[in-house]
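Enquirer: Structural data only, the sequence is not supplied:
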């Protein structure tokens, strides 16, 4: 039953086939990646991050060539530079995601860059995408706390969002890369970002490192975000930092939202079965909890 004061629906963006699998120790071959996307579609997901064009491997092209094309389905990909953008466009990607680190320390450790350099790269890629390429989306990494520099103020993240908004993003994603955020922080950060980037849809990406991911997701939803990221099985995190939790699990998020009377269009049982299937291929039990109750 729909509860008073609760939004009627939310879009869930599946990031497991890309962001999730790229941080797993066990490599998953292209056919299994394609099957994962097909299972996600069967469970009702319609916006799926399927690839990362961040290396010379041609696997993203092989995966995208094998994916079904359906009305209402959008495929997303991570890109790091102009070459990646060109490859993504040629492969038929609908949206490209460009990451901007909120702190210089994280940008330097991950890519040998700085926040300023990330912003310049975003502006260049967004301009190119606006000239007939895929829709450009910007993700602000470590927006809720940084493993290198510690706390990150809402004011600083809002200023980064303002500079991102200058280049016309289709969406801004606030990512809790370290899983450090709490619900009150979610409220404050959304408030400040909306002030500095009015009219730009906001999506949130939460990790469950400290068991706050689902509380943060529910808070962001109640605060009216356009969409939430999730990963089937709750896979992801960081292969080089084993203590970092994965992205919140799609099946667990679907269960939570459905219980709140929210329309997601997702089949939680089908998602849970897919999480179990994925764990078998990764040779480990996935973090998601719903599949353990079935």
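Expert: Arrived safely. Everything quoted here is computed from the prediction, not taken from an experiment.
Enquirer: Could you use CA atoms for every contact and neighbour count after this?
Expert: Will do.
Enquirer: The chain: helices as residue ranges?
Expert: Taking DSSP state H as the criterion, the chain carries its helices at 30-42, 59-66, 82-90, 104-111, 115-130, 154-165, 183-196, 213-222, 250-259, 268-282.
Enquirer: So which of these is nearest residue 202?
Expert: Taking Cα to Cα, helix 183-196 is the member of these nearest to residue 202, at 8.2 Å.
Enquirer: Thought residue 9 was touching residue 221, still the case?
Expert: No: Residue 221 is beyond contact range of residue 9, at 9.2 Å (criterion: Cα atoms under 8 Å).
Enquirer: Settle it for me: which of those two has more neighbours?
Expert: The residue with more neighbours, out of residue 221 and residue 9, is residue 221; 21 against 18, by other Cα atoms under 10 Å.
Enquirer: who touches residue 147 in this structure?
Expert: Contact partners of residue 147, counting by Cα atoms under 8 Å, 6 or more residues apart in numbering, are 106, 178.
Enquirer: so how far is residue 244 from it?
Expert: Plainly put, residue 147 is 10 Å away from residue 244 if you go by Cα to Cα, to the nearest Å.
Enquirer: tell me, what's touching these two both at once?
Expert: If you check residue 147 and residue 244 against Cα under 8 Å, 6+ apart, the residues they both contact are residue 178.
Enquirer: dump the residue contacts of the nearest residue to residue 267 once chain neighbours are set aside.
Expert: The shortest distance from residue 267 to any non-neighbouring residue, by Cα to Cα, 6 or more residues apart in numbering, is to residue 43 (5.0 Å). Contacts for residue 43 (Cα under 8 Å, 6+ apart) come out as 266, 267, 268, 270, 271.
Enquirer: quick one on the thing from earlier: quick one: which of the helices of the chain is nearest residue 171?
Expert: Between these, helix 154-165 lies closest to residue 171; by Cα to Cα that is 8.9 Å.
Enquirer: ok, residues contacting stretch 23-40?
Expert: For stretch 23-40, contacts defined as Cα under 8 Å, 6+ apart pick out 14, 17, 21, 48, 50, 59, 62-63, 66-68, 235-239, 271, 274, 278, 281-283.
Enquirer: one more structure, for comparison:
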């Protein structure tokens, strides 16, 4: 079975200008759980001025339904964010940095070295509080400023994160430029130094390659993939880009190839339809479009 990490409520909504009320987010979460998703990244404990759409992080986490085998995760940028996450009693936390120096400085306002130092502290504190820690590495397959990112850079960052106690590292194709060949080459390089079971794929669909990249990642031994219901999300460095890989499209591909996901596709689409109504715009998932069209016949 492939583990799907649903990131729409964090990675997706952080790109939306419309603030979704906490109560609606909770309804979406309940629907996603009912559809069979068990790993949900629900928010980010960043300062509200940076991501206004996630300003209700504390309220949201304390409002979440506690369901057996369902794990909630939140992104934390620093020690202060971790303290808020722990106060809200989140199940897991996620730390993040970029694989390219320029993107990291523009995105986090730190060098990679400084980010790693901060992540080591945050990870240690989280583990001491008995919380699991996931790591995100952005721009693994390409940087909007530097272009190609070296395999050695990615390998060294992943090795450092694992040494800190991070249990899983999500490899981000942040601007959606990766191709299947690139994914295969990167994973084979990483596989010589890092256990494949500790890696996950996080592909954006800017150039329509997210599903193909995910399929190749599975062939190379990855068993965890990130996706966003409805295809929520976007890329600030590629205006008009589709953004995150849609969970519906991923489920359709996997189940059609005999790979079990434990997710009910119709129930999942129903959640995305409700959110479309709140956002007052169609979401990019191709499978969702088909579901909506079929419902009108």
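Expert: Perfect, thanks for sending it. Note that this is a predicted model, so its numbers are computed, not measured.
Enquirer: Quick TM-score on the pair, please.
Expert: Overlay of the two chains. TM-score (TM-score structural alignment, normalised by the length of structure 1): 0.93; 286 aligned residues with a Cα RMSD of 1.6 Å.
Enquirer: Identify the residues contacting the residue nearest the centre of structure 1.
Expert: The residue lying closest to the centre of structure 1 (Cα atoms, centre = their mean) is residue 229, at 4.5 Å. Applying Cα under 8 Å, 6+ apart, we find residue 229 of structure 1 in contact with 12, 13, 14, 15, 203, 204, 205, 206, 247, 248.
Enquirer: What does residue 223 of structure 1 correspond to in structure 2?
Expert: Residue 223 of structure 1 maps onto residue 220 of structure 2 when the alignment is built from TM-score structural alignment.
Enquirer: Counting neighbours, what do you get for its match?
Expert: 16.
Enquirer: From residue 228 of structure 2, how far off is it?
Expert: 22 Å.
Enquirer: Skip the chain neighbours and tell me the closest residue to the aligned residue in structure 2 for residue 46 of structure 1.
Expert: Residue 46 of structure 1 maps onto residue 38 of structure 2 when the alignment is built from TM-score structural alignment. In this structure, residue 38 of structure 2 finds its nearest non-sequential neighbour in residue 70, 4.4 Å apart by Cα to Cα, 6+ apart.
Enquirer: Next, count neighbours for that neighbour.
Expert: Residue 70 of structure 2, neighbours per other Cα under 10 Å, totals 14.
Enquirer: do the same with residue 147 of structure 2
Expert: That count, for residue 147 of structure 2 with other Cα under 10 Å as the rule, works out to 12.
Enquirer: quick one: stretch 94-109 of structure 2 aligns where in structure 1?
Expert: Counting by TM-score structural alignment, stretch 94-109 of structure 2 falls onto residues 97-112 of structure 1.
Enquirer: With the flanking residues excluded, which residue is spatially nearest to residue 275 of structure 1?
Expert: residue 233 is the one closest to residue 275 of structure 1 (Cα to Cα, 6+ apart), at 4.2 Å.
Enquirer: so how far is residue 199 of structure 1 from that neighbour?
Expert: Distance from residue 233 of structure 1 to residue 199 of structure 1, counting by Cα to Cα: 33 Å.
Enquirer: what does residue 143 of structure 1 give?
Expert: Relative to residue 199 of structure 1, and taking Cα to Cα, residue 143 of structure 1 is found at 19 Å.
Enquirer: who's more crowded, those two?
Expert: residue 143 (31 against 10).
Enquirer: Return the residues in contact with the more buried one.
Expert: Contacts for residue 143 of structure 1 (Cα under 8 Å, 6+ apart) come out as 101, 102, 152, 157, 174, 175, 176, 177.
Enquirer: Show me which of the residues you listed are buried.
Expert: Buried members of the contacts of residue 143 of structure 1, counted by 16 or more other Cα atoms under 10 Å: 101, 102, 157, 174, 175, 176, 177.
Enquirer: how about the nearest residue to the corresponding residue of structure 2 for the third one, chain neighbours excluded?
Expert: To tie it back to what came earlier, the one meant is residue 157 of structure 1. Counting by TM-score structural alignment, residue 157 of structure 1 lines up with residue 154 in structure 2. Spatial nearest neighbour of residue 154 of structure 2, excluding adjacent residues (Cα to Cα, 6+ apart): residue 99 at 5.9 Å.
Enquirer: The counterpart of residue 265 of structure 1 in structure 2: neighbour count?
Expert: Mapped onto structure 2 by TM-score structural alignment, residue 265 of structure 1 lines up with residue 262. With neighbours defined by other Cα under 10 Å, the count for residue 262 of structure 2 comes to 16.
Enquirer: Not counting its neighbours along the chain, what's nearest residue 262 of structure 2?
Expert: Using Cα to Cα, 6+ apart and skipping the chain neighbours, the partner closest in space to residue 262 of structure 2 is residue 36 (5.7 Å).
Enquirer: OK, contacts around that neighbour?
Expert: 262, 263, 264.
Enquirer: Put together CSV for those, with distance to residue 30 of structure 2 on each row.
Expert: CSV is the format used below for these (distance: Cα to Cα, whole Å):
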residue, distance to residue 30 of structure 2
262, 16
263, 14
264, 14
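Enquirer: out of those residues, which one sits closest to residue 179 of structure 2?
Expert: For these, the nearest to residue 179 of structure 2 is residue 263 (26.8 Å; Cα to Cα).
Enquirer: For the closest residue to that closest one other than its chain neighbours, give its distance to residue 25 of structure 2.
Expert: In space, and not counting its chain neighbours, residue 263 of structure 2 is closest to residue 36: 4.4 Å by Cα to Cα, 6+ apart. According to Cα to Cα, residue 36 of structure 2 and residue 25 of structure 2 sit 17 Å apart.
Enquirer: what does residue 55 of structure 2 give?
Expert: Taken as Cα to Cα, the span from residue 55 of structure 2 to residue 25 of structure 2 is 12 Å.
Enquirer: Residue 116 of structure 2 now?
Expert: 32 Å.
Enquirer: what's the answer for residue 229 of structure 2, then?
Expert: Distance from residue 229 of structure 2 to residue 25 of structure 2, by Cα to Cα: 13 Å.
Enquirer: Tell me the counterpart of residue 211 of structure 2 in structure 1.
Expert: Counting by TM-score structural alignment, residue 211 of structure 2 lines up with residue 214 in structure 1.
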